[in-house]
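Asks: Everything below, folded, please.
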Amino acid sequence: MEVLITGGCGFIGTNLVDRMLNQSEVTRVRTLDNYETGLRRSDSSPRVEEIEGDLRKYDDVLKASEGVDAIVHLGALPSVPRSIKDPVATNAVNVFGTLNVLEAARSNGVQHVSVASSSSVYGANPTLPKSETLATLPLSPYAVSKLATEAYANAYQTSYNLSTLAFRFFNVFGPLQRADHVYAAVIPKFLDALKHDRPLTIHGDGEQSRDFTSIHAVTDALTKAAVRRVTNASPVNLAFGTRTSLNEVVRMLQDIHPKRILVEYVEPRIGDVKHSQASSQVLEDILPDLVQPSFEASLKEVYDWYMGL
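Replies: Next comes the predicted model:
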């Protein structure tokens, strides 16, 4: 089978390409990326085709998806703060881009489409853990755009009989995650600060908690869902029900970092969710053979990778 990965040159996409290439059923992988945040691959595998294009341009997406069996739609403008600064751009890429992907899939007879949503859709709902049946109360334009992403995927399943699956990502981290931009995620930001002997910056008191998810579990889930054409009538949490505060992350890093870690606490950010933790029951039901790496081991892996750059 041939798979198209939108955003395939970003952090998750690059790791997913490598995971797909190790799957015997996958013969070729295409990536569609505009390289705004993604990086071109340094290797030249004959089984990988890189296509430069923009999700906002339907013809780009239509051409990239010709002849593929499955699409994994990761392409997006990430970040809550970015969306608050420029909600129109976030909507254009994340909402209209998703619609272009789904419509191109329908036109080209693609057999399966999985899309990346986000735990941010739960927003102000305080219930823990977050089950997929909870009310969604998004707090940012980014969260709204991800709610639209998963809703469109489900609508195309019911309206056009297109096999779709929407995954809600929870704080994915791992090797290849970049820290060299203002909207970088918290773990690469921490590691970048450590590497350059700077204090870690935490917005708020550090007691906010996240369900950090290893990139290896995420790419395993995305690969197996595409190969098996797994569908579900509603979005699925892609996380394992863990809950770790930022202060705990700092303590774990201190256990493996040779120098004393300094932390600067600053004002909380608008739109940030205080606590995030998934219910993983639906994920376990549809993909019972997923492996959950431990957070400590995954953190040590990405620490070693980052310090070795």
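Asks: can we go C-alpha only for contacts and neighbour counts from here?
Replies: Fine.
Asks: how about V48, what does it touch?
Replies: By C-alpha atoms under 8 Å, 6 or more residues apart in numbering, the contact set of V48 is R28, V29, R30, T31.
Asks: An error on my part: the question was meant for N171.
Replies: Contacts of N171 (C-alpha under 8 Å, 6+ apart): R210, D211, F212, T213.
Asks: for this structure, which helix is longest?
Replies: Longest helix in the chain by number of residues (criterion: DSSP state H): helix 141-160.
Asks: hmm, who's touching it?
Replies: With C-alpha under 8 Å, 6+ apart, helix 141-160 has contacts from 78-80, 83-84, 87, 90-91, 94-95, 98-99, 102, 106, 114-118, 120-121, 123, 138, 162-167, 233-235.
Asks: buried subset of those?
Replies: For the contacts of helix 141-160, a neighbour count by 16 or more other C-alpha atoms under 10 Å gives the buried set as 78-80, 83-84, 87, 90-91, 94-95, 98-99, 102, 106, 114-118, 120-121, 123, 138, 162-167, 234-235.
Asks: now, which of these lie within strands?
Replies: Under the assignment DSSP state E, the buried ones among the contacts of helix 141-160 contribute S114, V115, A116, S117, S118, T164, L165, A166, F167 to strands.
Asks: what's the most distant pair in these?
Replies: Greatest spatial distance in these: S118 and T164, 16.0 Å, computed using C-alpha to C-alpha.
Asks: next up, for comparison:
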Amino acid sequence: MTSEPLKSLKGYKVLVTGGAGFIGSNLCETLLKHDIKVVCLDNFSTGKRENIKPFLKNPNFKLIEGDIRNLPDCHKACEGVDYVLHEAALGSVPRSIKDPITTNDVNVSGFLNMLVAARDAKVKRFVYAASSSTYGDHEALPKVEDVIGKPLSPYAITKYVNELYADIFHTTYNLNTIGLRYFNVFGKRQDPNGAYAAVIPKFVQQFMDHESPVINGDGSYSRDFTYIENVIQMNILALTTTNKEALNTAYNVAYGERTTLLELTTLLKEHLGKFDKDILNIEIKHRENRLGDIPHSLASIEKAKRLLNYKPQFNISDGLKEAVSWYWKNI
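Replies: Next up is the predicted model:
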């Protein structure tokens, strides 16, 4: 993306909650590259210290180790801050099904704490990670922002509640907010390990270990996989837009194309095969579909194009090429 929007943030301070996480650390990196002051709030429950290690000696970077479930931590993080990028959350549909209470504590109570702290600090704008899971059982494709269904998991409920709270904080306290409904984000620093790892880094790790990835279902389920650079672009546009019509609403953050899981594994083999030809011969295994999974996901990005001038630069194949290269060098 052009650096023009980032120039308008010079001299301001941006808080990135969950800044040691996958998306958060990529946002911190972009802001710091453009000489913007960054505060990172993270409790390292899912974020990783190695993700922010390169930033610790940067005079524009400040780390606050704290928890969004603790309101004083949120107030401390918001001191002197002009803008908030709220990425801190507990992701994963399966994790929310297994432990709905913790997911709700972090994603709803923690979110509310951050809104209160941002309001009290009189921040200029609060941009937060929403989710495509908000579309729930609404089957029509592509997904358009103002038409949603019933949530299919505790996680989806929490992310929808975030949007409701953000709307109330605008109408009641005049806090400007923008929600970004992420669609299956992938890219460098996304953790391939753990029970709740996202499908792309998990499959990459398995292919590199010469293991057979396991697809839930027959592989026909599809997703609008979105490379991290497209997500960074949307966050910066949301922070810097001067279009008042663009504020206090939610946007899909995606590329606008869908890829089946079988197509995904084919592309991963193709890109990884350039590093290790044996990967081309690894077979794919299947098991039953997973509880709470949505069969198909495809975003309309027309609203983001129209109101924020969003122009995604990376399609699935280009993004995978970049991501695979990073994983090959780093894991």
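Asks: TM-score for these two?
Replies: The TM-score (TM-score structural alignment, normalised by the length of the first structure) is 0.96; 307 aligned residues with a C-alpha RMSD of 1.3 Å.
Asks: quick one on the thing from earlier: against the second structure, where does the longest helix of the first structure fall?
Replies: Using TM-score structural alignment, helix 141-160 of the first structure corresponds to residues 154-173 of the second structure.
Asks: Just give me the mean distance for that stretch relative to the first structure.
Replies: In this overlay with the first structure, the average offset of stretch 154-173 of the second structure from its partner residues is 0.8 Å by mean C-alpha distance after the TM-score superposition for the first structure.
Asks: Buried residues, that stretch. List them.
Replies: Residues of stretch 154-173 of the second structure classed as buried: 154-163, 166-167, 169-170 (neighbour count, 16+ other C-alpha under 10 Å).
Asks: how about the strands of the first structure, start to end?
Replies: Listed in chain order, the strands of the first structure (DSSP E) span 2-6, 28-33, 48-52, 70-73, 112-118, 164-169, 172-173, 200-203, 209-210, 213-214, 236-238, 244-245, 263-266.
Asks: Could you measure from L115 of the second structure over to N26 of the second structure?
Replies: Between L115 of the second structure and N26 of the second structure the computed distance is 23 Å (C-alpha to C-alpha, to the nearest Å).
Asks: Map V249 of the first structure onto the second structure.
Replies: By TM-score structural alignment, V249 of the first structure lines up with L264 in the second structure.
Asks: E36 of the first structure too?
Replies: Matched to the second structure by TM-score structural alignment, E36 of the first structure sits across from S45.
Asks: Check I5 of the first structure too.
Replies: Aligned by TM-score structural alignment, I5 of the first structure pairs with V16 of the second structure.
Asks: How many neighbouring residues does that match have?
Replies: By the other C-alpha atoms under 10 Å criterion, the neighbourhood of V16 of the second structure contains 28 residues.
Asks: Now do the same contact list for it.
Replies: For V16 of the second structure, counting by C-alpha under 8 Å, 6+ apart, the contacting residues are G24, L27, C28, V38, V39, C40, L41, V84, L85, H86, E87.
Asks: How about L90 of the second structure?
Replies: Contacts for L90 of the second structure (C-alpha under 8 Å, 6+ apart) come out as T46, T103, V106, N107.
Asks: my guess is the second one meets S96, correct?
Replies: In this case it means T103 of the second structure. Yes - using C-alpha atoms under 8 Å, T103 of the second structure makes contact with S96 at a distance of 5.6 Å.
Asks: how far does stretch 74-91 of the first structure sit from the chain's center?
Replies: Centre-to-centre, stretch 74-91 of the first structure and its host chain are 14 Å apart (C-alpha atoms, centre = their mean, to the nearest Å).
Asks: how many neighbours does A185 of the first structure have?
Replies: A185 of the first structure: 17 surrounding residues under other C-alpha under 10 Å.
Asks: Give me the aligned partner of E132 of the first structure over in the second structure.
Replies: With TM-score structural alignment as the criterion, E132 of the first structure matches E145.
Asks: mind checking how far its match is from I168 of the second structure?
Replies: Taking C-alpha to C-alpha, one finds E145 of the second structure at 18 Å from I168 of the second structure.
Asks: can you pull out the helices in the stretch 1-150 of the second structure?
Replies: 4-7, 22-33, 49-52, 71-78, 93-98, 100-104, 110-120 (DSSP state H, counting those that start in this stretch).
Asks: between those helices, which one is nearest to P312 of the second structure?
Replies: Ranking those by proximity to P312 of the second structure (C-alpha to C-alpha) places helix 4-7 first, at 14.9 Å.
Asks: corresponding residues in the first structure for that closest one?
Replies: Counting by TM-score structural alignment, helix 4-7 of the second structure lines up with no residues of the first structure.
Asks: and that helix, what does it pack onto?
Replies: Contacts defined by 3 or more C-alpha pairs under 8 Å, 6 or more residues apart in numbering; DSSP states H and E place helix 4-7 of the second structure against helix 228-240.
Asks: And the residue nearest the centre of the first structure?
Replies: The residue lying closest to the centre of the first structure (C-alpha atoms, centre = their mean) is F169, at 5.3 Å.
Asks: What lines up with that one in the second structure?
Replies: Under TM-score structural alignment, F169 of the first structure pairs with Y182 in the second structure.
Asks: Might you report the residue contacts of L180 of the second structure?
Replies: Taking C-alpha under 8 Å, 6+ apart, we find L180 of the second structure in contact with V127, Y128, A129, A130, S131, M234, N235, A250, Y251, N252, V253.
Asks: is it possible to export those residues to JSON lines including distance to E270 of the second structure?
Replies: Below are the contacts of L180 of the second structure laid out as JSON lines (distance: C-alpha to C-alpha, whole Å):
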{"residue": "V127", "distance to E270 of the second structure": "36"}
{"residue": "Y128", "distance to E270 of the second structure": "35"}
{"residue": "A129", "distance to E270 of the second structure": "31"}
{"residue": "A130", "distance to E270 of the second structure": "32"}
{"residue": "S131", "distance to E270 of the second structure": "29"}
{"residue": "M234", "distance to E270 of the second structure": "29"}
{"residue": "N235", "distance to E270 of the second structure": "31"}
{"residue": "A250", "distance to E270 of the second structure": "35"}
{"residue": "Y251", "distance to E270 of the second structure": "32"}
{"residue": "N252", "distance to E270 of the second structure": "29"}
{"residue": "V253", "distance to E270 of the second structure": "26"}
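Asks: Can you list which of those carry over to the first structure?
Replies: Shared with the first structure under both residues aligned by TM-score structural alignment, their matches' C-alpha atoms under 8 Å, the contacts from the contacts of L180 of the second structure are V127, Y128, A129, A130, S131, A250, Y251, N252, V253.
Asks: show me the contacts for the third one.
Replies: Translated: A129 of the second structure. Neighbour list for A129 of the second structure: H86, E87, G179, L180, R181, Y182 [criterion: C-alpha under 8 Å, 6+ apart].
Asks: Since that was my last question, I'll sign off now.
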